[in-house]
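Undergrad: sequence first, then the predicted structure, then my questions.
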Amino acid sequence: MNKNKENIIVASLLIGGILVPLNSTMIAVALSSMASALNESLWMITWVVTIYFIVMAVLQPIAGKLGDLFGYRRLYLSGVVLFIIGSLGSGMSPNLELLIGSRALQAIGGALLTPNSTALLRLTLSEEKLSKTLGLFGLTSGLGAVLGPLVGGALIGIFDWHAIFLINLPLMVLSLVLSIVFIPKVNQEKLDKPLDFLGSILLAISIASLALLSKSESTGSMTGYAVFFAIALLLFFLREKKAKDPIIKLSLFKNSVFTAANLSVAISNFVMYAILLIIPLLMASQFQISETISGLFLSLFSISLSVSSFIGGRIHQRLGARKLVSYSFIGLVVVNMGFSLGIIISSWPLILIFLIIGGIAIGIAMPSMQMAYLSAVDPNMSGSASGIFSTFRYLGGIASSVLITVMSGFQYLFLLFAAVSLFGIVISRLYNRLEVNAMRHE
């Protein structure tokens, strides 16, 4: 494949890579205007955000498995089409019910295209090009999340809240056309096995229960969702052990590199979401800094994360996953200790410095984690592996949200995150290039 065609393929996939996270954060600035326009309470309007989050978390492992079964190109294109339809429906919704339904359809499209775009990159790019491209994807997805509120605010100021959905249409149509024309029908050995519907349902219930647990405000609802989560998760594992072709093949976790990559991203996202959720609260309560200024601080965090992810993709081949992941978690230990020190001496500039360092620490290892889990599985299971990786990424964020709702004391929380990061350093020792290569050639 010539270089120009490779670049067009990457560009077409990058459009989806930036729009999915953009749509998860762009809507934050539109909630109040939506509530006013649709004559709904702000609490009810937040379901437009919650449904997107839950559907993305639930469907990504299933979407990756569907890609293994029916072809990554087909599933990716289906995801783009559904994202377009969901965006159009959201932008033209006259009431909350249709808006939530369209938003769910948009999330289904995002869940389909995310793991299958990674699988397509795995099958169409060289290993050196792949690591650099994953770093570029980290940069664009991070920028998408950062730019979301800024783009959303500008669109609402010029037009109204409908524009934050309708802006997706020309970009996703461009992605669809480029993908149809340039993404080849890759030589993928499709798995001729039925989808594990029961396992999929149990997995969906367990993840949805955990996501709703993080949104609960009363002890009763938290207890109910926790019980649902525990029962569904137990039944899911029992089902996967017996299923002929499970939705998540537990045997994959026998490979220490695959296990390390998934645990690493869960821990990394656990700390990242904790920082994103706690810093605005800390700045307001201890330093009387407004949410607007805190948002600018978090933008610096996200920018440093995005840029370091791009750099991490460039240096992965030279340093390897083991070193980069280890450096990442060492950095996070230092960062969380620095946050605790900033609280003790009441210095917001010190916290800001460590916030930027934290972004660098998290971003630098992200491409290596992605390269590790992809390299540890057969190419024909890239979709399933990508879905599992995305699930662990979401689980880290959900677990962080739950912890913050049940614990108090910023200093103690940061010390806990430092301890969790120490566990990440231990996990990084499981990365082993020889084992990855052996798995690839089995």
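TA: In hand now; what should we look at?
Undergrad: switch to C-alpha atoms for all contacts and neighbour counts from now on
TA: Fine.
Undergrad: which residues in the stretch 1-150 of the chain form helices?
TA: Applying DSSP state H, counting those that start in this stretch to the stretch 1-150 of the chain gives helices spanning 3-25, 31-38, 42-45, 47-70, 72-91, 96-124, 127-158.
Undergrad: included below, for side-by-side comparison, is a second structure:
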Amino acid sequence: MSGEAVAGAVRMGTPGGRAVVVAAVLGSGMAMLDGTVVNVALRTIGEDLDASLAELQWVTNGYLLSLASLILIGGSLGDRFGRRRVFVWGTVGFALASLLCGLAPNPEVLIAARVLQGVGGALLTPGSLAMIQGAFVREDRAAAIGAWSGLGGIAAAIGPLLGGGLVEYASWRWIFLINLPLAVLTVVIARRSVPETRDPDASTHFDLAGAVLATAALGGTTYALIQWGGPLAPWAGVLAVVAGVGFLVAERRDPEPMLRLGIFRDRTFSAANAMTFLVYGALGSMLFFLTLQLQTVSGYGPLAAGLASLPITVCMLFLAAKGGELGARIGPRIPMTVGPLVMGAGTLLLLAVGEDVTYWRDVLPGVTVFGLGLALMVAPLTATVLAAAPDEHAGIASGVNNAVARAGTLLAVAALPVLVGLGGDEYADGGAFDAAYRSATMISAALLVLGGLLSWVTIRDRVLRED
């Protein structure tokens, strides 16, 4: 099964359709898993490698930095060379970087390996969704994306559970080494069963200047936030501004840029990505702070802290595909408005998590409500972003949305500790961290409310129903 002859011909419920979804879910789920599983292990990694809070932030953000910076290249390479091919390249690279993470002897090597993981993730993540968009017939895409969102969301949500068990009963190193067999399975299924699709009009030019400037802009911003108050932080901030402006100029002048700025002329596409930035910033920061709060303040072990988020997994498993079907039937505006507002309510309920915590009273209600909102929102948001872009630009549209999501998480995790006055080794100080957690939770809830309001004002239902 290969080539453009089968592009756009796969149906849901068929063996070919199931194979495409499984391969896409395994690959993107592996990357999403690593985006959340590390949070549970951060405290143990810090103790084992004698890492500071700034180094632990870089363990998280090094991955997000390269992922967010290069994911646009990943999407455009998929459009040019074939989405399945680039997806397989990324999966293999991600697995090799995971091996290096598992063997890292110090924080510096672990951070470098996490950056390399992000490079692999930048290739496989946009390819996973673009494979679905290119392979399925138009009328089945919303359902396929819903299945992808739900099953992939499980990987992100189950990360703390899996990570907690591995950290507590084996070693934190296994949270990375477990990627190796998953990657082998992903490559086998993709090569055997996924049709190859590409954009015949895709760019033949590699936008090196754009990639370097995007990395410098995000990297400079991240460094300035994490190292706030340090002697190099102001210079990093200046570098970020200059590189950001340079990126926009370079993309406008380059005849074949990695990011076609014209794609943002569509109001729905731009609004959905702005909402993505807010919501995923809140999502990333909430998971980061909640996991550390449960271990540092509430006295949970890694496994218990991972189990605490299990209701999110359950909600995504049973309801995310339904959220996609609802968005296809009534339009995306209501799910994309109500979803973040419900997530915000769940986040506020998690303010009850403290030193004297009872799971059924203080944790379960908040994570359940949060999971319900997430399941309602994810598939309609993804489908809206792709529907707002031409089919031949599916790879770059997916890349933009993924880059925005990762950049939101990246900047939130970098900025919030600074905003709430947390630094040094205070992540291990229960009193200091508890106060910081409450401030960060309020900020996360505010971002979610803003995301919901933005959707209500800017998103129109016809974007999905016209298809």
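TA: Arrived safely. This structure is a prediction, so every number in the text was calculated from the model and none was measured.
Undergrad: returning to what we had before: tell me which of the helices of the stretch 1-150 of the first structure lies nearest to Leu374 of the first structure.
TA: helix 96-124 (7.5 Å; CA to CA).
Undergrad: quick check: buried residues in stretch 281-299 of the second structure?
TA: For stretch 281-299 of the second structure, burial by neighbour count (16 or more other CA atoms under 10 Å) applies to 281-299.
Undergrad: please apply the same query to stretch 233-252 of the first structure.
TA: 233, 235-237, 239-240, 245-249.
Undergrad: how about Ser206 of the first structure, what's its match in the second structure?
TA: Alignment note (TM-score structural alignment): Ser206 of the first structure maps to Ala217 of the second structure.
Undergrad: could you check how far the helix or strand hosting its match is from the centre of its chain?
TA: According to DSSP states H and E, Ala217 of the second structure maps onto helix 208-226. Remark: helix 208-226 of the second structure is offset 18 Å from the chain centroid, using CA atoms, centre = their mean, to the nearest Å.
Undergrad: do stretch 268-286 of the second structure as well
TA: With CA atoms, centre = their mean as the basis, stretch 268-286 of the second structure stands 11 Å off its chain's centre.
Undergrad: mean deviation, it versus the first structure?
TA: In this overlay with the first structure, the average offset of stretch 268-286 of the second structure from its partner residues is 1.6 Å by mean CA distance after the TM-score superposition for the first structure.
Undergrad: please list the outside residues in contact with that stretch.
TA: Applying CA atoms under 8 Å, 6 or more residues apart in numbering, the external contacts of stretch 268-286 of the second structure come out as 263-264, 340, 347, 381, 384-385, 388-389, 400-401, 404-413, 416, 440-441, 443-445, 447-448, 450-452, 454-455, 458-460, 463.
Undergrad: using JSON lines, please lay out the helices of the stretch 1-150 of the first structure together with distance to Ser179 of the first structure.
TA: Shown next, in JSON lines, are the helices of the stretch 1-150 of the first structure (distance: least, CA to CA, whole Å):
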{"stretch": "helix 3-25", "distance to Ser179 of the first structure": "6"}
{"stretch": "helix 31-38", "distance to Ser179 of the first structure": "33"}
{"stretch": "helix 42-45", "distance to Ser179 of the first structure": "34"}
{"stretch": "helix 47-70", "distance to Ser179 of the first structure": "16"}
{"stretch": "helix 72-91", "distance to Ser179 of the first structure": "7"}
{"stretch": "helix 96-124", "distance to Ser179 of the first structure": "10"}
{"stretch": "helix 127-158", "distance to Ser179 of the first structure": "17"}
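Undergrad: would a markdown table of those with mean neighbour count be doable?
TA: Converted to a markdown table, those look like this (neighbours: other CA atoms under 10 Å):
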| stretch | mean neighbour count |
| --- | --- |
| helix 3-25 | 20 |
| helix 31-38 | 16 |
| helix 42-45 | 14 |
| helix 47-70 | 24 |
| helix 72-91 | 24 |
| helix 96-124 | 25 |
| helix 127-158 | 21 |
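Undergrad: of those helices, which approaches Leu213 of the first structure most closely?
TA: When the helices of the stretch 1-150 of the first structure are compared for distance to Leu213 of the first structure using CA to CA, the nearest one is helix 47-70, at 11.2 Å.
Undergrad: ok, back up a step: residues in contact with the helix holding Ala217 of the second structure?
TA: Outside helix 208-226 of the second structure, the residues that touch it by CA under 8 Å, 6+ apart are 54, 57, 61, 65-66, 69-70, 73, 232-244, 246-247, 250-251, 257-258, 407, 410-411, 414-415, 417-418.
Undergrad: so which of those are in helices?
TA: Among the contacts of helix 208-226 of the second structure, the members falling in helices (DSSP state H) are 54, 57, 61, 65-66, 69-70, 73, 233-244, 246-247, 250-251, 407, 410-411, 414-415, 417-418.
Undergrad: drop anything exposed from the contacts of stretch 268-286 of the second structure.
TA: Buried by 16+ other CA under 10 Å: 263-264, 340, 347, 381, 384-385, 388-389, 400-401, 404-413, 416, 440-441, 443-445, 447-448, 450-452, 454-455, 459-460, 463, out of the contacts of stretch 268-286 of the second structure.
Undergrad: just the ones of the residues you listed in helices?
TA: The helices, defined by DSSP H, take in 340, 347, 381, 384-385, 400-401, 404-413, 416, 440-441, 443-445, 447-448, 450-452, 454-455, 463 from these.
Undergrad: gap between the residue positioned nearest the centre of the second structure and Pro380 of the second structure?
TA: Centre of the second structure computed as the mean C-alpha position; nearest residue by CA atoms, centre = their mean is Arg406, 5.0 Å away. Distance, Arg406 of the second structure to Pro380 of the second structure, using CA to CA, to the nearest Å: 18 Å.
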